[in-house]
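*Asks:* generate coordinates for the sequence data below:
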Amino acid sequence: MLLIDKYAYTNNLRNYNPMAKVLFAIGGIFLSLIFNSVYIDISIIVVMTLLIIAVAKIPIKSYFKLLLVPLGFLLISIITIIITFSKDSIYIYSFTLFNKTFGITSSSLKQGLKLTTRVVSSISSTYFLILTTPLNDLIRVFNKLKMPDLLIELIILTYRAIFIFLEEWRNIYVAQDMKFGYDGLKNSYNSIGLLVRNLFIRIFIRYKDMITTLDCKLYEGKFKLGD
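*Replies:* Predicted structure coming up:
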């Protein structure tokens, strides 16, 4: 079971109205987009974080570990925004690379700060929803909101595919690790290559098994979704 999925079923907000949680999370995202204010974004981050940690009782270490994944990608994007190259710019900090001057200006720093707070507030709102609401409850909400069946089915299949991918990756990795496959740089490279190759093979096999299972259950292109 995914860590996110585990907390979605065991948190203290598990039995609260899923529609209210969906609207609350969407409201947080829309507030950030509409007001375009760093202070609003920070307020959303604080509120969502308190709800996740203090109310839903998600372990703080686990929550911040989950945040590290999107924040790593965010950091790369922010660096490319705040570091500019212009002959007419007044830099707060600058450095020379390949005989060209790059640096950080006050405007690029403000732009980077706004983008960072907006993205983090949106991530916090999204994590509040997925850490407190299981997929089954979300599907019921999507049905009530009259979301197209095709989109709901894609969500279900994608969610299942993620589980298959992670399960197969973990099984192969553990088997390799037990045989000292990652002992040394050369062994690690070989093991990674084998892992990727076997992972694709295993995913195709599991996909075929899933199709066979759906056929046995008389799947006709539409899941029987509960109300």
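
*Asks:* going by C-alpha atoms from here, please, whenever you check contacts or count neighbours.
*Replies:* Will do.

*Asks:* give the buried residues for stretch 50-69.
*Replies:* For stretch 50-69, a neighbour-count test (16 or more other C-alpha atoms under 10 Å) marks 50-53, 56-58, 63 as buried.

*Asks:* run the chain-centre distance for it.
*Replies:* Chain-centre distance of stretch 50-69: 14 Å, with C-alpha atoms, centre = their mean, to the nearest Å.

*Asks:* distance of Phe204 relative to Glu168?
*Replies:* 11 Å (C-alpha to C-alpha, to the nearest Å).

*Asks:* quick one more, to check against the first:
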Amino acid sequence: MLVIDKYAYNNRILNIPPLKKFLFYLVLMSLSFSSGIRIQIMFILLLSPLICYVAHLKWKTYLKWLLLPLPFIIISLITMMVSYTEFNSTNVLLHVPFFNGYLVITQQGLEATERVFFRSYSCLTATYFFVLTVPFKQMLTLFKRLHLPKELLEIMVLMYRFIFIFLQEFIVMRDTLDLKFSFGSFRQSYKSMGLLASQLFTKLLIANRHMTEMLELRFDE
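*Replies:* Sure, this is the predicted structure:
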């Protein structure tokens, strides 16, 4: 069972029908996409304490989960905020010479980046509310009632299973290296993380091969 599912099975509103929570989730997502930045900020500030209370979730854990996608969001926003032009213009906030042109940041690009940032985090907050209050088994039952394609449901189950295998292998290998005092210094930690990544990649390939063989046997019947 994944960590998120452990919270989902012990949340305070577990007895509320999943369909009602799913409809509430759709309303939250609609507000996240259609509202302005101020409303999105208020939305995040109001919904976050509710999530922690309902899911029995500590603030530190919740903040860590919010920070997890931050590197990917920042990389995406940088590509949106910075543009390349061959001509320098006075209507830019910042320009840096780059080869035969300039890397520039415009007011429009900065405003678009700001909108996307808060929209992403308001959608992420709404998604956390849904996954922390609806266990995966209830999600599958709900999606069957909504007549989602069977193939899509099977892909969801396979992805869930693969994530579970990945986290389980990572935790076991990390704890094993930790017991061997492999994270003492920066050099040891750097070397241990490289070893962990290589071994984890190998084990995931083996697990993926076993899963593929099982699926082939299933569809051969």
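
*Asks:* tm score of chain vs chain?
*Replies:* After superposition, the two chains reach a TM-score of 0.80 (TM-score structural alignment, normalised by the length of structure 2), with 216 aligned residues with a C-alpha RMSD of 3.1 Å.

*Asks:* would you list the buried residues of stretch 50-69 of structure 1 in TSV and tack on secondary structure and distance to Leu151 of structure 1?
*Replies:* What follows is the buried residues of stretch 50-69 of structure 1, written out as TSV (DSSP: H, G, I helix; E, B strand; the rest coil; distance: C-alpha to C-alpha, whole Å):
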residue	secondary structure	distance to Leu151 of structure 1
Leu50	helix	32
Leu51	helix	29
Ile52	helix	28
Ile53	helix	31
Ala56	coil	29
Lys57	coil	31
Ile58	coil	29
Tyr63	helix	28
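
*Asks:* Phe204 and Glu168 of structure 1 - which one has more neighbours?
*Replies:* Neighbours per residue (other C-alpha atoms under 10 Å) separate Phe204 of structure 1 from Glu168, with Glu168 holding more: 18 against 12.

*Asks:* and that one, what is it in contact with?
*Replies:* Contact partners of Glu168 of structure 1, counting by C-alpha atoms under 8 Å, 6 or more residues apart in numbering, are 199, 202-203.

*Asks:* at 7 Å instead, please
*Replies:* 199, 202 (C-alpha atoms under 7 Å, 6 or more residues apart in numbering).

*Asks:* cool, the one 4 residues further on as well?
*Replies:* If a contact means C-alpha under 7 Å, 6+ apart, then Ile172 of structure 1 has Leu195 as its contacts.

*Asks:* repeat that with 8 Å
*Replies:* 195, 198-199.

*Asks:* then Pro134 of structure 1?
*Replies:* Contact analysis of Pro134 of structure 1 by C-alpha under 8 Å, 6+ apart lists 5, 8-9, 14.

*Asks:* which contacts among those residues does structure 2 share?
*Replies:* Retained in structure 2 (both residues aligned by TM-score structural alignment, their matches' C-alpha atoms under 8 Å) from these: 5, 8-9.

*Asks:* can you report how many residues lie near Glu213 of structure 2?
*Replies:* Count around Glu213 of structure 2 with other C-alpha under 10 Å applied: 11.

*Asks:* what ranges do the helices span in structure 2?
*Replies:* Taking DSSP state H, the helices of structure 2 run over residues 3-9, 18-34, 37-54, 59-67, 70-81, 107-133, 136-145, 150-179, 186-220.

*Asks:* nearest residue to His95 of structure 2 in space, please, no chain neighbours.
*Replies:* Val104 (4.3 Å; C-alpha to C-alpha, 6 or more residues apart in numbering).

*Asks:* gap between the one you found and Cys123 of structure 2?
*Replies:* Per C-alpha to C-alpha, Val104 of structure 2 is found 29 Å from Cys123 of structure 2.

*Asks:* who's in contact with the closest residue in space to Ser125 of structure 1 that isn't next to it in sequence?
*Replies:* Spatial nearest neighbour of Ser125 of structure 1, excluding adjacent residues (C-alpha to C-alpha, 6+ apart): Ala25 at 4.9 Å. By C-alpha under 8 Å, 6+ apart, the contact set of Ala25 of structure 1 is 125-126, 128-129.

*Asks:* ok, back up a step: from the kept ones among the contacts of Pro134 of structure 1, pick the one nearest Met178 of structure 1.
*Replies:* Asp5 (27.2 Å; C-alpha to C-alpha).

*Asks:* count of neighbours near the closest one?
*Replies:* When counting by other C-alpha under 10 Å, one arrives at 15 neighbours for Asp5 of structure 1.

*Asks:* the one 3 residues further on too?
*Replies:* For Ala8 of structure 1, the tally of surrounding residues (other C-alpha under 10 Å) stands at 22.

*Asks:* that one against Thr132, yeah?
*Replies:* Yes - contact criterion C-alpha atoms under 8 Å: Ala8 of structure 1 and Thr132 qualify, at 4.6 Å.

*Asks:* joint contacts of those two?
*Replies:* What both Ala8 of structure 1 and Thr132 touch, as defined by C-alpha under 8 Å, 6+ apart, is the set Arg14.

*Asks:* give the contact list for Val46 of structure 1.
*Replies:* Neighbours of Val46 of structure 1 in contact, by C-alpha under 8 Å, 6+ apart: none.

*Asks:* quick one: it from Asn15 of structure 1, how far?
*Replies:* 23 Å.

*Asks:* now swap in Ser94 of structure 1 and tell me
*Replies:* Ser94 of structure 1 is 53 Å from Asn15 of structure 1, by C-alpha to C-alpha.

*Asks:* same check, this time on Thr116 of structure 1
*Replies:* 32 Å.

*Asks:* swap in Phe128 of structure 1?
*Replies:* Taking C-alpha to C-alpha, one finds Phe128 of structure 1 at 14 Å from Asn15 of structure 1.

*Asks:* the two: which has the busier surroundings?
*Replies:* Of the pair Phe128 of structure 1 and Asn15, Phe128 is the one with more neighbours under other C-alpha under 10 Å, namely 25 against 13.
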